[in-house]
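Enquirer: Let me see the structure of the following:
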Amino acid sequence: MNDLRTIILVEDDPDIAILAQLALTEIGGFEVTHYGSGPALLEDSAAIVPDLYLLDYRLPDMTGEELLARLREDPQSAAVPAIFMTASLMPDRIKALKVAGAMDVIAKPFDPLTLADELRARFRNAQS
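Expert: Sure, this is the predicted structure:
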């Protein structure tokens, strides 16, 4: 079983990105690399292979679902688990994201004090 140590966060809202990064690095002890858009990550995706992608669903240039599809095309990132963050927790959307290859979906707003533990638990459950 792999340990969760490195996370790539794709979030376009600067306030949410800062809060998530602080929660994940300071509370969770993770190494987090942040990108503000899908294209920014795709330009750099060959350089970094994380243990987990944490993707915003609504991004300005492409949806998180479109970004995940592009990541799945690259053999280097194809098997990296992904968790989405969204304020829209409609059952149909959650199902579609899981069909598209998402490990899970986390609600926004998230609790910064429990975000790291929540990701760790979901990652561990998927690994077993």
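
Enquirer: switch to C-alpha atoms for all contacts and neighbour counts from now on
Expert: OK.

Enquirer: all strands for this structure, in order.
Expert: With strands called from DSSP state E, the chain shows them at 6-10, 31-35, 52-56, 82-86, 104-107.

Enquirer: Residue 9: what's it in contact with?
Expert: 17, 21, 32, 33, 34, 35, 53, 54, 55 (Cα atoms under 8 Å, 6 or more residues apart in numbering).

Enquirer: re the thing from before, would JSON lines of the strands of the chain with distance to residue 122 be doable?
Expert: Compiled in JSON lines, the strands of the chain are given as follows (distance: least, Cα to Cα, whole Å):
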{"stretch": "strand 6-10", "distance to residue 122": "14"}
{"stretch": "strand 31-35", "distance to residue 122": "17"}
{"stretch": "strand 52-56", "distance to residue 122": "11"}
{"stretch": "strand 82-86", "distance to residue 122": "9"}
{"stretch": "strand 104-107", "distance to residue 122": "7"}
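
Enquirer: Quick check: which of the ones you listed is buried the most?
Expert: Scoring the strands of the chain by mean neighbour count under mean count of other Cα atoms under 10 Å gives strand 52-56 as the most buried, with a mean of 25.

Enquirer: What helices and strands are in contact with that strand?
Expert: strand 6-10, strand 82-86 (3 or more Cα pairs under 8 Å, 6 or more residues apart in numbering; DSSP states H and E).

Enquirer: please give me the structure for this one as well, since I'd like to look at both together:
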Amino acid sequence: MTALRVLHVEDEPDIREVAEVSLGLDPDLVSRSCGSGQEALAIVEDWLPDIILLDVMMPVMDGPATLARLRANVSTADIPVVFMTARAQSRELDLFRSLGAVGIISKPFDPMTLAASVRNYAHPPDELTTLRNGFLERLSNNATALTRYRSLLEGGMARRDTLSRVRDMAHSLAGAGGIYGFAEISAAASALEEAAIAALDAPTGVDIVARRLDHLLAGFPATTGIQRNIPPLALNA
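Expert: Okay, the predicted model is just below:
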């Protein structure tokens, strides 16, 4: 594994020392520190970091001014920069992000988690992964609702309204499941949607809806995120 190179820019020697020890807890991080924006600009000419931790309040050249110089240099323009600041008001945080910072670490920071925070900012999850994780969370919520609808159908309560809700939820899952790599869930949801539509016109089809709903729920991911095998379903089920 290639070590992650971290440059820490902070004018307070005590804070630099604590950060150096904190980052050193991760054997796959290589860090350097300096006490000013000017020094940071000199260091990156010869030692290009993967991420920069940048103090906001520094004399002569503060954090935002240093960031502007980094962004103006083609060699350093794309380096992720995280501001470290005690000014954690929402207005200031929005300003720092608007300047191009990828994140903010509040001071005082937790020495035991600083390295992990740096790694998260250096390698953030890609957008598709974030969306897929959101879909998994949605599946968990859907499982609760669909289980309740299954009980209502079995008890013969609120049948038409329940069928409409099952149809709408199945339609949504049928469209999204395949996008995020859950093709079997998508297919099972599509079959459930068809059954729910048919049952709205022919109440005798409620038993088929219940079976297809069971089939769909059986294929929902376990809490580990690993997909279970969906049991075979007869075409007329």
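
Enquirer: Ok, which of the helices and strands packed on strand 52-56 of structure 1 comes nearest residue 48 of structure 1?
Expert: Comparing these against residue 48 of structure 1 with Cα to Cα, the closest turns out to be strand 6-10 (8.5 Å).

Enquirer: What's the separation between the spatially closest residue to residue 63 of structure 1 that is not a sequence neighbour and residue 99 of structure 1?
Expert: Nearest non-adjacent residue to residue 63 of structure 1, counting by Cα to Cα, 6 or more residues apart in numbering: residue 57, 5.7 Å away. Going from residue 57 of structure 1 to residue 99 of structure 1 by Cα to Cα, to the nearest Å gives 14 Å.

Enquirer: where do the helices sit along structure 1?
Expert: 14-22, 38-44, 64-73, 91-99, 115-127 (DSSP state H).

Enquirer: Which neighbouring elements make contact with the shortest one?
Expert: So that's helix 38-44 of structure 1. Here helix 38-44 of structure 1 touches helix 64-73, going by 3+ Cα pairs under 8 Å, 6+ apart.

Enquirer: what comes into contact with the helix it packs on?
Expert: 38, 42, 55-58, 77-79, 82, 84, 97, 100-101.

Enquirer: make it 7 Å
Expert: Contact with helix 64-73 of structure 1 is made by 38, 55, 56, 57, 58, 77, 78, 97, as judged by Cα atoms under 7 Å, 6 or more residues apart in numbering.

Enquirer: Buried ones in it, by neighbour count?
Expert: Under the neighbour-count criterion of 16 or more other Cα atoms under 10 Å, helix 64-73 of structure 1 has 64, 65, 67, 68, 71, 72 buried.

Enquirer: Please identify which of residue 57 and residue 99 of structure 1 sits among more neighbours.
Expert: For the pair residue 57 of structure 1 and residue 99, the greater number of neighbours falls to residue 57 (24 against 10), based on other Cα atoms under 10 Å.

Enquirer: And the more buried one? What does it align with in structure 2?
Expert: Residue 57 of structure 1 maps onto residue 56 in structure 2, with residues paired by TM-score structural alignment.

Enquirer: want to try a markdown table for the contacts of helix 64-73 of structure 1, with distance to residue 4 of structure 1 as columns?
Expert: Compiled in a markdown table, the contacts of helix 64-73 of structure 1 are given as follows (distance: Cα to Cα, whole Å):
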| residue | distance to residue 4 of structure 1 |
| --- | --- |
| 38 | 22 |
| 55 | 16 |
| 56 | 19 |
| 57 | 21 |
| 58 | 25 |
| 77 | 15 |
| 78 | 17 |
| 97 | 21 |
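
Enquirer: dump the residue contacts of residue 115 of structure 2.
Expert: 22, 23, 26.

Enquirer: most neighbours, which of these?
Expert: residue 23 (23 neighbours).

Enquirer: The residue most central in space within structure 1 and residue 14 of structure 1, how far apart?
Expert: By Cα atoms, centre = their mean, structure 1 has its centre lying nearest to residue 54, at 0.9 Å. Counting by Cα to Cα, the gap from residue 54 of structure 1 to residue 14 of structure 1 is 15 Å.
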